[in-house]
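1. This is the structure alone, sequence omitted:
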């Protein structure tokens, strides 16, 4: 499989497949394809995993596209302005926020995972259930705004505004820290909680939280 990231504002990833190669995406992820594909839809991983994906913001069923001829091309598009990030799952997998998954090769799998601490799940911005990508091959993630990649050394800590974490390696510890000081809580404008990430491991951040952006637009909409 070969891929090209197309566009900058609302990008897409176009993949060129050999005969017999296949990719899958959540429902509605495909935006164009050339001739030579066979599409099937299934509850990938069975009913249990499918229900778990539903809680992580993904679709219950996955669309699978198999190339019947060499050189067939198919594109998957982002849903909001931002970036598409290619990740090699063969290097150890990733824990992702809900809605981050776009598409992947068939040799990649995903399942829902629970955050270890209830407080992190309830207030972390990523929800009580995250999703883990594992297996081998390439996957593609959606990022709101621009992507920032960091590597944390053992014991190194980075505190991130809730909702701006896209993904992190399983070696990274994830928890929620309450903002200190009543003045900061009520007048700081940053919310009550920060995401605390502790190394070692790679993390992927996004410069925009589209849910916050949409909430601000909704607040300005005329009320009848």
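-> All right, it came through fine. In this text the structure is predicted, and so the values were computed from the model without any measurement.
2. drop to CA atoms for contacts and neighbour counts, all remaining ones
-> Noted.
3. what about residue 218, which SS state?
-> For residue 218, the assignment made with DSSP: H, G, I helix; E, B strand; the rest coil gives helix.
4. what about it, distance to residue 98?
-> Distance, residue 218 to residue 98, using Cα to Cα, to the nearest Å: 22 Å.
5. The structure to be compared is supplied as follows:
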């Protein structure tokens, strides 16, 4: 921050805020002298300028707020990270300590430090393939020092983070996985052909172990506490905790399944959390279909 001082029509500087404070303390600058912060248009007395800038420095940053477009962790976490551009186009930046590795969904890396080394490994097998997801997860290792990686999921939407303690268990819709620490185990759990009637099968990844886990949505994300029974359309399920029992079923029988526009639902029972997405790609595709360009042939 650079400050220009004006006294009797003459400009001096620019100076740093610390230099201005020292000049005020020593009498080199007067409280009635005018000051201007670089990039600002207004001139204000140095006494007022110094006070305002000091108060701004003392205000704690707003972190961990889901209403902010930048999220930094306040709870337990293994890696330093921030999530920017929430909730529309979330972008994850993770600091990876020296000689440690981060697992990232294939094709999600946007930027990385020059000392980051990537390896590709096959994960998930047939279930992820049938779910329309990548069979591969990339591993990024920081060699010779800490490194930074920027991660941009393919789906536009929100992103969230949980820290697994070792006893926790999180199920993710397969398309929701973004990244995780190396001690987080990501296993596939395919729900079979239950969803093929409506195109809304529930393909799940079971995440266990210890460490950070990031996942994203299409649209905004809502975390819902469940105590008892709760029903969510399968296309809106993003994640849920392992303490919940679940089953996939149709709404209103086969007639409703084919004619009502509603597909399959996931019925949860017990105590835990469910994360849902406010939109889903197939509904958006159906909404845009009438507006498609038509051939003149």
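-> Received, thanks. Just so it is clear, the model here is predicted, and its values are computed rather than measured.
6. which residue in the second structure lines up with residue 152 of the first structure?
-> Residue correspondence to the second structure (TM-score structural alignment): residue 152 of the first structure is matched to residue 226.
7. quick one: that match from residue 197 of the second structure, how far?
-> From residue 226 of the second structure to residue 197 of the second structure the distance is 28 Å (Cα to Cα).
8. Outside of stretch 257-271 of the second structure itself, which residues are in contact with it?
-> If you take Cα atoms under 8 Å, 6 or more residues apart in numbering as the criterion, stretch 257-271 of the second structure is touched by 195, 198, 200-201, 225-234, 237, 243-251, 256.
9. Buried ones in that stretch, by neighbour count?
-> 257, 263, 264, 265, 266, 267, 268, 269, 271 (16 or more other Cα atoms under 10 Å).
10. Just confirm the first one is within a helix.
-> Right, residue 257 of the second structure. Yes - counting by three-state DSSP, residue 257 of the second structure is found in a helix.
11. and it, how far is that from residue 233 of the second structure?
-> Here the criterion is Cα to Cα. By it, residue 257 of the second structure lies 12 Å from residue 233 of the second structure.
12. Likewise for residue 244 of the second structure?
-> Using Cα to Cα, residue 244 of the second structure is found at 16 Å from residue 233 of the second structure.
13. go on, residue 259 of the second structure?
-> 16 Å.
14. can you map out the helices along the first structure?
-> Taking DSSP state H to define them, one finds helices in the first structure at 46-55, 118-123, 182-187, 210-220.
15. between the ones you listed, which one is nearest to residue 111 of the first structure?
-> Residue 111 of the first structure lies closest to helix 46-55 among the helices of the first structure, at 5.8 Å (Cα to Cα).
16. following whichever helix in the second structure runs longest, which helix or strand shows up next?
-> Using DSSP H to define each element, the second structure has its longest helix at helix 46-58. Counting by DSSP states H and E, the element after helix 46-58 of the second structure in chain order, helix or strand, is strand 70-71.
17. For that next one, what is the distance to the chain centroid?
-> How far strand 70-71 of the second structure lies from its chain's middle: 8 Å, per Cα atoms, centre = their mean, to the nearest Å.
18. okay, it sits on what stretch of the first structure?
-> Going by TM-score structural alignment, strand 70-71 of the second structure sits over no part of the first structure.
19. neighbour-wise, which of residue 226 and residue 197 of the second structure wins?
-> Shown here are residue 226 of the second structure and residue 197; by other Cα atoms under 10 Å, residue 226 has more neighbours (18 against 14).
20. Please say which of residue 218 and residue 98 of the first structure ends up with more neighbours.
-> The neighbour comparison of residue 218 of the first structure against residue 98 (other Cα under 10 Å) goes to residue 98, with 23 against 11.
21. which residue in the second structure lines up with the more buried one?
-> Counting by TM-score structural alignment, residue 98 of the first structure lines up with residue 174 in the second structure.
22. separation between its match and residue 50 of the second structure?
-> 53 Å.
23. Over to residue 25 of the second structure?
-> Plainly put, residue 25 of the second structure is 12 Å away from residue 50 of the second structure if you go by Cα to Cα.
24. And the two? Which one has more around it.
-> Shown here are residue 25 of the second structure and residue 50; by other Cα under 10 Å, residue 50 has more neighbours (19 against 12).
25. Matching the more buried one against the first structure, which residue comes up?
-> Residue 50 of the second structure maps onto nothing in the first structure, by TM-score structural alignment.
26. I'd guessed residue 50 of the second structure sits against residue 21; true?
-> Yes - the criterion here is Cα atoms under 8 Å, and residue 50 of the second structure meets it with residue 21 at 7.2 Å.
27. Could you find the closest non-adjacent residue to residue 52 of the first structure?
-> Spatial nearest neighbour of residue 52 of the first structure, chain neighbours left out: residue 112 (5.1 Å); criterion: Cα to Cα, 6 or more residues apart in numbering.
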